[in-house]
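Novice: below is the sequence, then the predicted model.
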Amino acid sequence: MRIFILTLFLVVNFISCSKDNNSDNPTSTQLNIINSLNDFDSRIAKGVTLAFFHATWCSKCATQRPEVEGLISDSELQSVFFCEVDYEKNANIVSKYEVFGFPTILLIKDGQVKHTLVGSNNKKADIKQLLKSL
């Protein structure tokens, strides 16, 4: 009986550790990760973009993230491109777009920054209203 229970336990654990085939692609509630200035510039050239600039060590960034990610699945914002830019990995983007503090949210339309939101006190409803106005 012990062997049966142990075997069952191992099989269940093995199955639960299987690789998710979509793990490399963002889900409908994840920000798209930007890896280069060229990638960023091409993605923001047309349409409306929300770019979340953050640093991994920034506690205020962690506080702001749920408000930003909460907008991704909003049916009224389906045409918005949501992305994140890690300051430590993309200093050239941070410099070009004059991001001086973290977190910073840039709301961009057709390649032009329309709104800059700095700090962790930006509420989902306020961000949504600004996005809808673009």
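Specialist: All right, it came through fine.

Novice: for the rest of this, base every contact and every neighbour count on C-alpha atoms.
Specialist: Will do.

Novice: all helices of this protein, in order?
Specialist: All helices of the chain, identified by DSSP state H, fall at 2-16, 37-44, 59-72, 91-96, 124-133.

Novice: and the residue positioned nearest the centre of the chain, what does it touch?
Specialist: Taking C-alpha atoms, centre = their mean, the centroid of the chain lies closest to Leu31, which sits 2.5 Å from it. Shown in contact with Leu31 (C-alpha atoms under 8 Å, 6 or more residues apart in numbering): Glu69, Ile72, Phe82, Cys83, Glu84.

Novice: ok, back up a step: ranking the helices of the chain by burial, who's on top?
Specialist: helix 59-72 (a mean of 17; mean count of other C-alpha atoms under 10 Å).

Novice: out of the helices of the chain, the one nearest Asp110 is which?
Specialist: helix 37-44 (6.3 Å; C-alpha to C-alpha).

Novice: alongside the first one, take a look at this:
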Amino acid sequence: MAHKFTDDNFEQEVLKSQVPVIVDFYADWCGPCKMMAPIIEELAENYEGTVKVGKLNVDEAPNVSSKYRVMSIPTLLFIKDGEVVDTVVGAVPKGQLTDKIEKLK
């Protein structure tokens, strides 16, 4: 199951993570975000233990969203050692995300 990231736990769960992290910036009202939700859940299960996959609701976590200048959703940030190493904006196929995850590890 995908982790739930918030303004309160972002630093501990994401920036200080021992493994690479994928953060899915989404909103409940966003159609493309809903299309991506099953893919994000599947990635979370497939990479459990090696890559942390989670979601951050932009309406509930405005501080993190503005810090990373998230203007469009869904936006996925690929974070390793506390630094953003890649970004994907919009709904994309699972294979494209898998390729980026493999480069992260």
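Specialist: Cool, the structure landed. As the structure is a prediction and not an experimental result, all values here were calculated from the model.

Novice: farthest-separated two in the contacts of Leu31 of the first structure?
Specialist: Ile72 and Glu84 (12.1 Å).

Novice: conserved subset of the contacts of Leu31 of the first structure in the second structure?
Specialist: On the basis of both residues aligned by TM-score structural alignment, their matches' C-alpha atoms under 8 Å, what survives of those in the second structure is Glu69, Ile72, Phe82, Cys83, Glu84.

Novice: quick one: map the first one onto the second structure.
Specialist: If you follow Glu69 of the first structure across to the second structure using TM-score structural alignment, you land on Glu41.

Novice: ok, that match - contacts?
Specialist: Contacts of Glu41 of the second structure (C-alpha under 8 Å, 6+ apart): Met1, Ala2.

Novice: Asn63 of the second structure touches Asn9, doesn't it?
Specialist: No: in this structure Asn63 of the second structure lies outside contact range of Asn9 using C-alpha atoms under 8 Å: 11.7 Å.

Novice: what number of residues lie near Lys114 of the first structure?
Specialist: By other C-alpha atoms under 10 Å, the residues close to Lys114 of the first structure number 14.

Novice: looking for the alignment partner of it in the second structure.
Specialist: Looks like Lys114 of the first structure aligns to Val85 there (TM-score structural alignment).

Novice: now do the same contact list for its match.
Specialist: Val85 of the second structure sits in contact with Leu77, Phe78, Ile79, where contact means C-alpha under 8 Å, 6+ apart.

Novice: from Lys103 of the second structure, how far off is it?
Specialist: Val85 of the second structure sits 10 Å away from Lys103 of the second structure, going by C-alpha to C-alpha, to the nearest Å.

Novice: how far away is whatever residue of the first structure lines up with Gly49 of the second structure from Tyr97 of the first structure?
Specialist: By TM-score structural alignment, Gly49 of the second structure lines up with Gln78 in the first structure. Gln78 of the first structure sits 25 Å away from Tyr97 of the first structure, going by C-alpha to C-alpha.

Novice: that's all I had, so thanks and see you.
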